[in-house]
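A.B. asks: Following is a predicted model, sequence given first.
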Amino acid sequence: MEADSKSFSASSRALTIAGFDPSGGAGVLADVRTFREFGLAASAAITSITFQNTNRGFGAIDQTGEAVRQQVLPLLDDFSFVCAKTGMLPTREVVSEVARLFRESDLPRPVVDPVMVASSGQRLMEEVALATLIRELFPVARLVTPNIPEAEALTGISIVSESDMRRAAVAIREMGARAVLIKGGHLPGARASCPPSLRPDEAGKMAPQAGCPLGDPAMPAFPGEAIDVLDNEGTVTIFRQMRVAGPGIRGSGCILSAAIAAGLRNGQTLEGSVRTAKNFVWTAISEASEAG
């Protein structure tokens, strides 16, 4: 897979604060690989050492908030980071310390991937940490990138359509986030809001009608289509992309958020960074699918 990147330079350094996956599929290892594809050296602070392989999780040892902080502080003496992202933040203490690092240093606003549950089903964030994430980390983030289950957990909104995704994005922005990208990959048979269409009115005449035929709240999008919704300070952009047949890849959310952060450093707009990152992930999934 190829990124539209600048030449690799050790002076252009990214920071990831996330969990360690020894299989290499997700977490800081996936982030570092992605940053390098975009021409960036990377440093990493580990929030949790997970025990997992490519099929399942077996547990984790979470770091203390102070341990995470002490990993980052010496790096700030050496490097001027050009972009940053966060991934797995397992406890309330870790979330609070990470938020404090961004508030009290010159670190750039991070792309926050609010990782809650691994693809294996292993829970990666304690429930009591959620309120701290919203209260302390969202306000310092450049972008928050929840998937559908995470957006539902954050907002309490049941998301079954594009219009629900838009409502959830607004709700998360109202919690203090500057911008929100809701990823629709977990929305089977993604459903989009119905445009006006010609249908019989009460008199039986064909006329433009709002809403969906047969009283459905939303009509299905193309069966193979994935929809992502970006709300950037109130400006909404809808990204539509054909799904790739196959099981996909582990760590796609990690890769996406790292690629967005890298795109922002390379001077792209947020919308452009998301588009480039989505194409990067789509290519990675396609190549993995072709390789079997």
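C.D. replies: In hand now; what should we look at?
A.B. asks: contacts, neighbours, all on C-alpha from now
C.D. replies: Fine.
A.B. asks: Would you mind measuring the gap between the ends of stretch 98-111?
C.D. replies: 13 Å (CA to CA, to the nearest Å).
A.B. asks: where along this structure do the strands fall?
C.D. replies: Per DSSP state E, the chain carries strands over the ranges 9-20, 40-52, 57-62, 81-86, 111-112, 143-144, 179-182, 191-192, 197-200, 206-209, 219-220, 225-232, 235-242.
A.B. asks: any chance of the ones you listed in a markdown table, with distance to R173 and mean neighbour count too?
C.D. replies: Output for the strands of the chain, formatted as a markdown table (distance: least, CA to CA, whole Å; neighbours: other CA atoms under 10 Å):
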| stretch | distance to R173 | mean neighbour count |
| --- | --- | --- |
| strand 9-20 | 22 | 22 |
| strand 40-52 | 26 | 22 |
| strand 57-62 | 29 | 15 |
| strand 81-86 | 18 | 26 |
| strand 111-112 | 13 | 28 |
| strand 143-144 | 9 | 27 |
| strand 179-182 | 6 | 27 |
| strand 191-192 | 21 | 22 |
| strand 197-200 | 32 | 13 |
| strand 206-209 | 31 | 13 |
| strand 219-220 | 26 | 17 |
| strand 225-232 | 8 | 22 |
| strand 235-242 | 11 | 14 |
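A.B. asks: another one to put next to it:
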Amino acid sequence: MKTALTIAGSDSSGGAGIQADIKTMAANGVYAMSAITALTAQNTTGVSDIMEVTPKFLGEQIDSVFTDIRPGAVKIGMVASAQLISKIAEKLKEYDAKNVVVDPVMVATSGAKLISDDAIETLKTELMPLADLLTPNIPEAEVLADMKIGSEAEMEAAAGIISRKYGCDVLCKGGHKVSDASDLLCTDSQRIWFRGERIDNPNTHGTGCTLSSAIASNLAKGFSMEKSIERAKAYITGALSARLDLGQGSGPMDHTFDIKSAFTEEAAE
């Protein structure tokens, strides 16, 4: 069986973070492992508290995984402190990790900054150059490219700047600001658009985590970058189309939409 590691924070409501990553990896046919960067108390309406692990403990989690069941791909989600980012970069280099997908969670779709300036700088200087793929949303791409993005042409320009700067592929996620459900893959030689289906579903908690984990899963299975993204977008479209409706806020997707029979069977009376 192919394997993948997620390095991210825990979401107690199960819709994003480690929990979404593990569900996604399992649904995409790989064995999922985790290194937790922080515990959060959160639900569909927001985050009420965060407790980070120490850099030493994070390093020990990553050691435990790589020295026993080596992952075929690594997905990295939100990491809030510079010290933890540095530890992840150190361990990725130590173990020569392959198929590294970094979801550079820095800025919310609303434009609100999610991590400190020093953490952003460490992310840019230490972790992003180790990535095979970066998956920024539009606000994050604006930070990384140092430009405003208001059109598909500007998405292409920004993705090119980011790809050249960090020496990796870039999947710029269009979101609702520029291209609705369409994303752009920029490599050193290509610009490939993935035209997505707009799903009218307000429950989108964890979409970024889910997409990057699905891409990492398919890379671990040996698919090309382009095919991995294509398969990941098809998976997230299915998860949104299932229209799961849980919680009082922006709820989670149905990560198990393709294995529903296991959840609909009931024991005979």
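C.D. replies: That came in fine, so what should we check first? As the structure is a computational prediction, the values presented were derived from the model and not from experiment.
A.B. asks: wait, which of the strands of the first structure is closest to G121 of the first structure?
C.D. replies: strand 57-62 (7.7 Å; CA to CA).
A.B. asks: That closest one corresponds to what range in the second structure?
C.D. replies: Under TM-score structural alignment, strand 57-62 of the first structure corresponds to residues 47-52 of the second structure.
A.B. asks: By how much does the matching stretch deviate from the first structure on average?
C.D. replies: Superposed on the first structure, stretch 47-52 of the second structure shows a mean distance of 1.8 Å to its aligned residues (mean CA distance after the TM-score superposition for the first structure).
A.B. asks: For the strands of the first structure, give me CSV that also has distance to A171 of the first structure.
C.D. replies: Listed next are these as CSV, based on distance: least, CA to CA, whole Å:
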stretch, distance to A171 of the first structure
strand 9-20, 25
strand 40-52, 28
strand 57-62, 30
strand 81-86, 21
strand 111-112, 16
strand 143-144, 12
strand 179-182, 10
strand 191-192, 19
strand 197-200, 29
strand 206-209, 28
strand 219-220, 23
strand 225-232, 10
strand 235-242, 13
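A.B. asks: looking at these, which is closest to L73 of the first structure?
C.D. replies: The nearest among the strands of the first structure, by CA to CA, is strand 40-52 at 10.1 Å.
A.B. asks: how far out from the middle of the chain is the closest one?
C.D. replies: The chain centroid and the centroid of strand 40-52 of the first structure are separated by 17 Å under CA atoms, centre = their mean, to the nearest Å.
A.B. asks: before we move on, back to that, tell me which of the strands of the first structure sits nearest to I285 of the first structure.
C.D. replies: strand 235-242 (11.7 Å).
A.B. asks: how close does the closest one sit to the second structure?
C.D. replies: Mean deviation for strand 235-242 of the first structure: 1.2 Å (mean CA distance after the TM-score superposition for the first structure).
A.B. asks: That strand packs against which elements?
C.D. replies: strand 225-232 (3 or more CA pairs under 8 Å, 6 or more residues apart in numbering; DSSP states H and E).
A.B. asks: Kindly state which residue of the second structure is aligned to T34 of the first structure.
C.D. replies: Under the alignment (TM-score structural alignment), T34 of the first structure pairs with T24 of the second structure.
A.B. asks: go on, I260 of the first structure?
C.D. replies: In the second structure, I260 of the first structure lands on I215 (TM-score structural alignment).
A.B. asks: Next: L270 of the first structure.
C.D. replies: L270 of the first structure maps onto M225 in the second structure, by TM-score structural alignment.
A.B. asks: Its match contacts A216, correct?
C.D. replies: No. Judged on CA atoms under 8 Å, M225 of the second structure makes no contact with A216 at a distance of 9.3 Å.
A.B. asks: ok, the corresponding residue of the first structure for D68 of the second structure - contacts?
C.D. replies: Aligned by TM-score structural alignment, D68 of the second structure pairs with D78 of the first structure. Not one residue lies near D78 of the first structure by CA atoms under 8 Å, 6 or more residues apart in numbering.
A.B. asks: circling back to that earlier point, the match of T34 of the first structure - how many residues pack around it?
C.D. replies: 29 (other CA atoms under 10 Å).
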